[in-house]
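Colleague: mind folding the following:
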Amino acid sequence: MLDLINDWLWGKILIAVLLVVGVYFTVGTRFVQFRYFRRMFGILTSGQAFAGDQHGHLSSFQALMLSVAGRVGGGNIAGVAVAITLGGPGAVFWMWVVGLLGMATSFVECTLAQAYKQSEPDGTYRGGPAYYIARGMGPSWRWLAWLYSLLLLVTFGFGFNALQSYAVATSVNDAFGVPVLASAIVLALVVAAIVFGGVRRIASVADFLVPIMALGYITVALVVVVLNITELPGVLALIVKSALGLEPALAGGVGAAIMMGVKRGLFSNEAGLGSAPNVAAVAYVPHPASQGIIQAFSVFIDTLIICSCTAFIVLVGGVYQPGSAGEWAGVPLTQASLASHVGEWGRMFVSVALMLFAFTTMVYNYYLGENSLSYFGVRRWGLVLYRLLVIALCGWGATTDLATAFAFADVTMGLLALVNLVALIKLFPVARALLQDYDAQAKRSREEPVFDAQRFEQWGVDPRAWTLEEDEAKRLARLKGAQAAQ
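Modeller: From the prediction side, this is the model:
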């Protein structure tokens, strides 16, 4: 029954809806992901991106690393290999298309998360779909915010954390022969040390691990590309021809290529699911659209860079044969392909990369569950109980076959996406107004635009969550003065 529901939900309904919404947001924002692509790097290289403000809030770079930690996971290694095996090289092309469209969707949901965030007593922020549903859509929609929070808690806080611990333990066992039980105990202890430190410690772990694991994987992929540079044009041509049905050996497989590329891309980058906005809201930024632009970049990192690395490792190797599934699939295909390029240590490297990707995703999943409990008003003992339960699940999940749990979590994640997409479509006028405000300021000055929350109070934005730094408050005052003079 769960497989049947998943087949309809993910195979027919959600893929179509997410693609249509991605196109709608791309056109509606006037291709924001392309217009501000250069500015993504400009925001990240600014001093504000790497340092929290005087109130102790997280930086936009830390929020970016948190979201990348969640997006980059087993799907970037195993999922891409499965997509190529079942859909052919053309699946990579459609994965890229989904990634580019997903950047616009991510911009909208993360901009809204910033606009509707709320300030916490400990100096941090909380936000996400539950918050922009309740505040942006009005009291009559509060039930939808509660439903979203419940689905988020069940899916990420509990279900996917157990599944990720299973992936970590089995990966370590395959690569190094470490008993699964030993991995379960160590994993539970490490997760405990992190989650009891709160969101700042979670962010600091992601801030440290994510660049290392991402850059390490990218570097190895670049080495593979350089070693096979003469084959690269042929591989790119194969990807495009296969995607469009122009490759004779793969003709008739266009439908499979589109289906697998779209599905794997959506699973990997999570654009539209509403998970990333929960961490996008925690950063201090001078304007909501600033974080929207940065979070769009995290989709680019996940799908256009990390997934492409796996694709090139597989396609320039001699293990995968186009037109035939062969004896390899998933992680083994990636491991065998890398080993064919750099030697047997490549298998171990893939296992370590998968372990790190899955571990950072676990920390990210925990935070999503905590954010749900915070929305429900749970404090102290409730959070302690949740942390203990997550730690126990990390240990239990590593030693248990979780096929049924995985199927159930897929259903709840699909419902989660539908709830979030309803909110995004209804609140898109707010996101567009925020972008127009950002566009107008960016056109007048090279300085980073500053948000005047009082102008958006009619949309349900809380100005108390927008305490600006002194220099940005002065810039806003100058902006208001210039507007008054005009």
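Colleague: please make it C-alpha for all contacts and neighbour counts, starting now.
Modeller: Will do.
Colleague: mind checking what helix or strand follows the strand or helix carrying Arg387 in sequence?
Modeller: Element membership for Arg387 (DSSP states H and E) is helix 381-397. Under the assignment DSSP H and E, the closest C-terminal helix or strand after helix 381-397 is helix 403-444.
Colleague: now the following helix or strand past that next one: buried residues?
Modeller: Next along the chain after helix 403-444, taking DSSP H and E as the criterion, comes helix 470-485. By 16 or more other Cα atoms under 10 Å, the buried positions in helix 470-485 come out as Glu472, Ala473, Arg475, Leu476, Leu479.
Colleague: can you check stretch 22-37 too?
Modeller: In stretch 22-37, counting by 16+ other Cα under 10 Å, buried: Gly22, Val23, Tyr24, Phe25, Thr26, Thr29, Phe31, Val32, Gln33, Tyr36.
Colleague: returning to what we had before: show me the contact partners of the helix holding Arg387.
Modeller: Here helix 381-397 makes contact (Cα atoms under 8 Å, 6 or more residues apart in numbering) with 157-158, 161-166, 181, 184-185, 187-189, 191-192, 195-196, 366, 370, 373.
Colleague: how about stretch 96-103?
Modeller: 19, 22-23, 26, 33, 261-262, 265-266, 269, 271-272, 295-297, 299-300, 303-304.
Colleague: tell me how far it lies from the chain's centre.
Modeller: 12 Å (Cα atoms, centre = their mean, to the nearest Å).
Colleague: ok, stretch 193-212 next?
Modeller: 16 Å.
Colleague: return the set of buried residues in that stretch.
Modeller: Those would be Ile194, Val195, Val199, Arg200, Ile202, Ala203, Val205, Ala206, Asp207, Leu209, Val210, for stretch 193-212 by 16+ other Cα under 10 Å.
Colleague: of these, closest to Gly74?
Modeller: For these, the closest approach to Gly74 (Cα to Cα) belongs to Val210, at 13.9 Å.
Colleague: shouldn't the closest one be within a strand?
Modeller: No: secondary structure assignment (DSSP: H, G, I helix; E, B strand; the rest coil) places Val210 in helix, not in a strand.
Colleague: Ser67 is in contact with that one, correct?
Modeller: No: the pair Val210 and Ser67 does not pass the contact test of Cα atoms under 8 Å, sitting 9.8 Å apart.
Colleague: ok, the most centrally placed residue in the chain to Ser340 distance?
Modeller: In the chain, the centroid-proximal residue (Cα atoms, centre = their mean) is Arg71; its distance is 3.2 Å. Noted for Arg71: a distance of 28 Å to Ser340, by Cα to Cα, to the nearest Å.
Colleague: the structure of the following sequence is requested for comparison with the preceding one:
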Amino acid sequence: MLFNRLTPIDSIPAYLKAFSKWIWDWPLLILLIGGGIFFLIYSRFTPFLYFKHALQILGGKYDRDDAPGQLSHFQALSSALAATVGMGNISGVAIAIVSGGPGAIFWMWISALMGMATKFYTCSLAVMYRSKTSQGTVLSGPMYVITEGLGAKWKPLAILFALAGLIGTLPAFTANQLTQTMVDVMRWDESVKLYIGISLAIVASVVILGGIQRIGLVASKLVPLMVILYFITVLMVLIIQIEKIPAMFSSIFTDAFSGHAVAGGILGSLIKTGVKRAAFSNEAGIGTAPMMHGTAKTKEPIREGLVAMIGPAIDTLLVCTLTALAILCTGAWQQGGDNGITVTLTAFNETLPYNIGNIVVFVMVLVFGFSTLFSYSYYGISCLGFLLTPRYGKYYNYIYILSIVVAAVVKLEVAIDLIDSAFALMAIPTVISGLLLANKVNKRAKTYFERHIKKAGD
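Modeller: Got it, this is the predicted structure:
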């Protein structure tokens, strides 16, 4: 009845919210969680057994300049992390805690562990089944995994992914929260959001119009620096609040199974909140990371799969946990408000003296936010290039830049519902293709480990 009282334009947010709630119900969550459990068991815990080898690959031990691809292993992971270690880790975690309570963090952790196995499979497949342009540029992502690995009859599934990807890779959430941070920290009037959006679009265009090599170069410099700085800052907060840490961890585990923090006391709602926010944070099973990892310079798909599995460990198990601990130990999540970035700002300001919290969060949000803006544009280019032809993919950049301005002024709920809905649609083709082709990865992994690991003694 609600929709009947709204104009067509006014009803869009309501329709988005209803669709997001509907699609992120148990069938999709079972696909993501069940798929992650399957990958974890089917891999025989490969992501954890060969973590040391994955770090050696990441460190450049196996880099070959003459290998096909555009980015080194380190640049590919940095670029993928630049997209995931972003606003979802600062603002998204706060939203998860406010809406689901401390227990939501536990389910984010569980989702991340399964996500490591999921990324191992989906990103190995992205290298196994990548394509090339006539100029030799590598094309990758779930849409190519589906068409090259499963065959032409599965192409509708690939088209579904690409269409959803055009929306899911828009910077709606990131640009919105970047703008909100500037307004909160600088105490500007809401009317300046449009001008902030225009400024963000100009800065982002300098990098993204330079192509994937420039994105990879910038990301490889930004990501390590921002993770280290963020770690140091949160460590300061935790040291100051050290007496609250035992009770804080206790609340995460007890609330994870009680569900008391969720309206109605329903445990299922808590699990949904944790898994949804983890999916937004590390994107395991969504399909964006394979588009970046598939461009890695390597002839060995398993190597990039091993590198990709490091992503959820850094993104969710480390960075998201840092944010969660800061918010929980200060009690900022209990003070109300549904704007994630405002909650995080409150947590830092209540602990750090002289308004250091404002400065730190402002700098971190700028770095995290811009790194996400830079990387996400490439995903949209890949999707449009698949739907049309690769040479037309670059025109997505102009849609992307314009959307930064629009996202700066829309309501947060609209941005969240839009991206959540698109991510859900992207996850369906990604996980299904991964499950159907998992045996191909296992066969490739067996021969890889026999040839490279056992002989080298790694």
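Colleague: TM-score of the superposed pair?
Modeller: TM-score of the superposed chains, computed with TM-score structural alignment, normalised by the length of structure 2, equals 0.87; 439 aligned residues with a Cα RMSD of 2.8 Å.
Colleague: follow-up on the earlier one: what lines up with the residue nearest to the centre of structure 1 in structure 2?
Modeller: In structure 2, the residue matched to Arg71 of structure 1 (TM-score structural alignment) is Thr84.
Colleague: quick one: contacts for that match?
Modeller: Phe280, Ser281, Asn282, Glu283, Asp315, Thr372.
Colleague: how far away is the first one from Ala332 of structure 2?
Modeller: From Phe280 of structure 2 across to Ala332 of structure 2, the span is 22 Å (Cα to Cα).
Colleague: now tell me what touches stretch 134-146 of structure 2 from outside.
Modeller: Residues from elsewhere that reach stretch 134-146 of structure 2 (Cα under 8 Å, 6+ apart): 68-70, 122, 125-133, 154-155, 157-159, 161-162, 287-292, 294-295, 382, 386, 429-430, 433.
Colleague: among the buried residues of stretch 193-212 of structure 1, which are in helices?
Modeller: Using DSSP state H, Ile194, Val195, Val199, Arg200, Ile202, Ala203, Val205, Ala206, Asp207, Leu209, Val210 are the members of those that sit in helices.
Colleague: about what we covered before: show me the contacts of helix 381-397 of structure 1 that map onto strands.
Modeller: Judged by DSSP state E, those include no members of strands.
Colleague: ChimeraX command for the buried members of those residues?
Modeller: Per 16+ other Cα under 10 Å, the buried members of these correspond to this ChimeraX selection:
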select :157,158,161,162,163,164,165,166,184,185,187,188,191,192,195,366,370,373
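Colleague: of the contacts of helix 381-397 of structure 1, which belong to helices?
Modeller: 161-166, 181, 184-185, 187-189, 191-192, 195, 366, 370, 373.
Colleague: quick one: stretch 406-424 of structure 1 to structure 2 mean distance?
Modeller: Taking mean Cα distance after the TM-score superposition for structure 1, the mean distance separating stretch 406-424 of structure 1 from the aligned residues in structure 2 is 2.2 Å.
Colleague: now do the buried residues in that stretch.
Modeller: 406-421, 423-424.
Colleague: Phe280 of structure 2 corresponds to which position in structure 1?
Modeller: So Phe280 of structure 2 corresponds to Phe267, using TM-score structural alignment.
Colleague: what do we get in structure 2 for Glu341 of structure 1?
Modeller: Just so we're on the same page, residue 341 of structure 1 is His rather than Glu. Match for His341 of structure 1 (TM-score structural alignment): Thr351.
Colleague: do Arg444 of structure 1 as well
Modeller: Using TM-score structural alignment, Arg444 of structure 1 pairs with Lys454 in structure 2.
Colleague: same check, this time on Ala167 of structure 1
Modeller: Per TM-score structural alignment, Ala167 of structure 1 is aligned with Gln177.
Colleague: one more: Ala192 of structure 1?
Modeller: Using TM-score structural alignment, Ala192 of structure 1 sits opposite Ser205 in structure 2.
Colleague: chain neighbours aside, what residue packs nearest to its match?
Modeller: Ile401 (6.7 Å; Cα to Cα, 6 or more residues apart in numbering).
Colleague: next: Asp25 of structure 2.
Modeller: Nearest non-adjacent residue to Asp25 of structure 2, counting by Cα to Cα, 6+ apart: Lys272, 7.6 Å away.
Colleague: whichever strand or helix holds that neighbour vs helix 412-436, what angle?
Modeller: Using DSSP H and E, the element containing Lys272 of structure 2 is helix 267-282. Put simply, helix 267-282 of structure 2 runs at 80 degrees to helix 412-436, going by axes from the mean of the first three to the mean of the last three Cα atoms, to 10 degrees.
Colleague: which of the residues in helix 267-282 of structure 2 are buried?
Modeller: By 16+ other Cα under 10 Å, the buried positions in helix 267-282 of structure 2 come out as 267, 269-282.
Colleague: likewise for stretch 76-93 of structure 2?
Modeller: By neighbour count on 16+ other Cα under 10 Å, the buried set for stretch 76-93 of structure 2 is 76-93.
Colleague: need the counterpart of Leu29 of structure 2 in structure 1.
Modeller: By TM-score structural alignment, Leu29 of structure 2 lines up with Ile15.
Colleague: what's the local residue count around the closest residue to Gly265 of structure 1 other than its chain neighbours?
Modeller: Spatial nearest neighbour of Gly265 of structure 1, chain neighbours left out: Met95 (4.8 Å); criterion: Cα to Cα, 6+ apart. Look at Met95 of structure 1: counted by other Cα atoms under 10 Å, it has 28 neighbours.
Colleague: likewise for Val20 of structure 1?
Modeller: 13.
Colleague: name the helix or strand for it, please.
Modeller: helix 14-28.
Colleague: so which elements touch that helix?
Modeller: On a contact count with 3 or more Cα pairs under 8 Å, 6 or more residues apart in numbering; DSSP states H and E, helix 14-28 of structure 1 meets helix 90-115, helix 254-269, helix 403-444.
Colleague: what about those, which gets the closest to Ile229 of structure 1?
Modeller: Comparing the helices and strands packed on helix 14-28 of structure 1 by Cα to Cα, helix 90-115 comes nearest, at 18.6 Å.
Colleague: give the aligned equivalent of Glu300 of structure 2 in structure 1.
Modeller: So, by TM-score structural alignment, Glu300 of structure 2 is matched to His287.
Colleague: buried set for stretch 145-161 of structure 1?
Modeller: 145-146, 148-161.
Colleague: name the nearest of those relative to Leu238 of structure 1.
Modeller: Using Cα to Cα, the buried residues of stretch 145-161 of structure 1 come closest to Leu238 of structure 1 at Phe160, 34.9 Å.
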